[in-house]
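Trainee: only the shape, not the letters, is given here:
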């Protein structure tokens, strides 16, 4: 092949690639314009709200929630602002490997964190002292990303080791703004039909997103699939949501693009993939021997075939991850409005 022919070949190939890229760009823009023309519609009401002060511990059901960029808070309880770690390896500890964590209840009042379980004497931590001591510890979270928190002291670490029945020493870390972190909430449109703006939000100790929501009917639909003689009852707490919406169809959240609740506005940017955490019974702290509800969800809630399935693999979808577009207060009973997408996910 001569030089001239090769040049024509390269130019032709570049034109084809450019044309394909332009085609998909135009389709994306058309979909974006079409979806944003959809008005907000009334979809239901808030039936439940939860704040999880300590990551993986029992959530606190609340009647109202102040929604900020890093998650919800109610009173002095801020969502996932405390993290349990292995004191030796500094790796974070969750119910995935230590399921009894879900039995630990937490409360924050008058700058004091209190942890309780049905079988143990409560332990308390003076948060003003924790801040004054400034004992910064860097933990290792998902993807070996590092994040620093303030050590809450030996007493609570020993208490956690006793409750979780482990020999290795544990520590509890307290999140404060300004400490070192390699983690963020990354909103991306990517491969699903969401049109989230490209944005990185600061987060405390959440896994992926500061908020997660689903329809109550999604849970009812899941439970309806079990045999009527089955003793399995899957509850809201199995899925650890921030917000539960009533009076809308099952899996309506698959189509949400944006939500308005009270004064707050949310960006529904990513379907929530589910894993082994859902198999931990929130009332017993034990993993389900039949790996439910994960096995049932895999029968009908896997991601669509294609790139999305390649990424999500065998992790079924239940709920939607959300970032915050506008801060505000939301309450149980508030009306919920959604801007819908034309296609799910």
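Mentor: All right, it came through fine. None of these values were measured; they are calculated from a predicted model.
Trainee: use CA for all of it now, contacts and neighbours both
Mentor: Will do.
Trainee: residue 102 contacts residue 285, correct?
Mentor: Yes - judged on Cα atoms under 8 Å, residue 102 makes contact with residue 285 at a distance of 5.8 Å.
Trainee: okay, the two: which has more neighbours?
Mentor: For residue 102 and residue 285, the more surrounded residue by other Cα atoms under 10 Å is residue 102, and the numbers stand at 26 against 17.
Trainee: tell me the secondary structure at that one.
Mentor: Reduced to three states with DSSP: H, G, I helix; E, B strand; the rest coil, the structure at residue 102 is helix.
Trainee: next up, a structure to set beside the first:
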């Protein structure tokens, strides 16, 4: 049995806003605690992301025991309750999923709309609003927050090193918005992993992550370039999609910490098969 190490742990409290680099974090039924429990929607209830609004990358997030704090250039910090309880329940849409969501506050809507120069609302996923994972890839009991489709995204350090070598660049891991980063394994080793254990938590890697234009957005400037999609189209393309990283589901709740041992329990053919 081969052992590697968890070297990075990232939480994104608000979908498509900047994330938090943590050393240790709780895992709940929907993934990392507070990960994508908040989301921005437009007036039709459709989720918003950096794909339409690159400036979302400039909004930083911070968590304390009682608050979520948002900060952005030229704006006063916005402090919000960590567990909103009051507010209107509205219907929101993430891709093909319809989800109940709790509207957070008019103050939050004004703050975000002003910075993005676009009408939007901030919503929260209540604990009783269950969003199931695509049954083609998951168990009936698997749940997810406002993430695109899966509770976790796993990328190895050497996969990024291999991609950077192909590009002759040094893009940071933040471009790819993983939850879990693994060190010590060869580049793209995660393509063949099917079941792994990190610390005391088991994971199923059921689907490779197809990539959109978001990694082309510099998280520090919100400027858009051509990489890494140009190179991914050359070296990681399969059936008209490009892939980088693996989506994952977890079998237990508990705690993850940087430095945890990663055990590879089951492997299979590379996904994607390239």
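Mentor: Sure, I can see it. On a predicted model such as this, the values are computed, not experimentally measured, just so you know.
Trainee: got a TM-score for the two of them?
Mentor: Comparing the two superposed chains by TM-score structural alignment, normalised by the length of structure 2, the resulting TM-score equals 0.93, with 271 aligned residues with a Cα RMSD of 1.7 Å.
Trainee: now stretch 136-143 of structure 1: buried residues?
Mentor: Applying a neighbour-count criterion of 16 or more other Cα atoms under 10 Å, one finds 136, 137, 138, 139, 140, 141 buried in stretch 136-143 of structure 1.
Trainee: and the first one? What does it align with in structure 2?
Mentor: Structural alignment places residue 136 of structure 1 opposite residue 89 in structure 2 (criterion: TM-score structural alignment).
Trainee: that match against residue 102, yeah?
Mentor: Yes - taking contact to mean Cα under 8 Å, the distance of 4.6 Å between residue 89 of structure 2 and residue 102 places them in contact.
Trainee: in what helix or strand does the closest residue to residue 119 of structure 2 other than its chain neighbours lie?
Mentor: If the residues on either side of it in the chain are set aside, residue 119 of structure 2 comes closest to residue 113, at 5.0 Å by Cα to Cα, 6 or more residues apart in numbering. Using DSSP states H and E, residue 113 of structure 2 maps to helix 106-116.
Trainee: state the next helix or strand along the chain beyond that helix.
Mentor: Scanning the chain past helix 106-116 of structure 2 towards its C-terminal end, the next helix or strand to appear is strand 121-124 (assignment: DSSP H and E).
Trainee: just give me the match in structure 1 for the residue nearest to residue 119 of structure 2.
Mentor: Residue pairing (TM-score structural alignment): residue 113 of structure 2 is matched to residue 161 of structure 1.
Trainee: ok, its match to residue 52 of structure 1 distance?
Mentor: Here the distance between residue 161 of structure 1 and residue 52 of structure 1 works out to 20 Å (Cα to Cα, to the nearest Å).
Trainee: counting neighbours, go ahead and name the busier of these two.
Mentor: The residue with more neighbours, out of residue 161 of structure 1 and residue 52, is residue 52; 27 against 16, by other Cα under 10 Å.
Trainee: got the contact list for the more buried one?
Mentor: By Cα atoms under 8 Å, 6 or more residues apart in numbering, the contact set of residue 52 of structure 1 is 58, 59, 60, 77, 78, 79, 80.
Trainee: trace the second one over to structure 2, please.
Mentor: Just to be clear, that refers to residue 59 of structure 1. Per TM-score structural alignment, residue 59 of structure 1 is aligned with residue 19.
Trainee: measure that match to residue 162 of structure 2 for me?
Mentor: Here the criterion is Cα to Cα. By it, residue 19 of structure 2 lies 24 Å from residue 162 of structure 2.
Trainee: and those two? Which one has more around it.
Mentor: When residue 19 of structure 2 and residue 162 are compared on other Cα under 10 Å, the one with more neighbours turns out to be residue 19, at 24 against 14.
Trainee: what residue in structure 1 is paired with residue 100 of structure 2?
Mentor: Using TM-score structural alignment, the partner of residue 100 of structure 2 in structure 1 is residue 148.
Trainee: quickly find the element holding the closest residue to that match other than its chain neighbours.
Mentor: Closest residue to residue 148 of structure 1 in three dimensions, ignoring its sequence neighbours and counting by Cα to Cα, 6+ apart: residue 138, at 4.0 Å. The secondary structure element spanning residue 138 of structure 1 is strand 136-140 (assigned by DSSP H and E).
Trainee: average offset of that strand relative to structure 2?
Mentor: Following superposition, strand 136-140 of structure 1 is found to deviate from structure 2 by 1.3 Å on average (mean Cα distance after the TM-score superposition for structure 1).
Trainee: report all helices and strands that that strand contacts.
Mentor: Using 3 or more Cα pairs under 8 Å, 6 or more residues apart in numbering; DSSP states H and E, the elements in contact with strand 136-140 of structure 1 are strand 146-151.
Trainee: would you check the span in structure 2 matched by the longest helix along structure 1?
Mentor: In structure 1, ranked by residue count with DSSP state H as the criterion, the top helix is helix 3-36. Mapping helix 3-36 of structure 1 onto structure 2 (TM-score structural alignment) gives no aligned residues.
Trainee: any buried residues in that helix, and which?
Mentor: Buried residues in helix 3-36 of structure 1, counted by 16+ other Cα under 10 Å: 31, 32, 35.
Trainee: cool, and stretch 173-185 of structure 1?
Mentor: Buried-residue list, stretch 173-185 of structure 1, by 16+ other Cα under 10 Å: 173, 174, 175, 181, 183, 184, 185.
Trainee: I'd like those as a markdown table, with distance to residue 198 of structure 1 appended.
Mentor: Putting the buried residues of stretch 173-185 of structure 1 into a markdown table (distance: Cα to Cα, whole Å) gives the following:
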| residue | distance to residue 198 of structure 1 |
| --- | --- |
| 173 | 30 |
| 174 | 29 |
| 175 | 25 |
| 181 | 20 |
| 183 | 16 |
| 184 | 12 |
| 185 | 11 |
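Trainee: now residue 159 of structure 2, what's its secondary structure?
Mentor: When the structure is split into helix, strand and coil by three-state DSSP, residue 159 of structure 2 lands in helix.
Trainee: quick one: map it onto structure 1.
Mentor: Residue 159 of structure 2 maps onto residue 218 in structure 1 when the alignment is built from TM-score structural alignment.
Trainee: isn't that match up against residue 248?
Mentor: No - taking contacts as Cα under 8 Å, residue 218 of structure 1 lies outside contact range of residue 248: 9.2 Å.
Trainee: the counterpart of residue 38 of structure 2 in structure 1 and residue 303 of structure 1, how far apart?
Mentor: Structural correspondence for residue 38 of structure 2 with respect to structure 1 (TM-score structural alignment): residue 82. Distance of residue 82 of structure 1 to residue 303 of structure 1, given as Cα to Cα: 32 Å.
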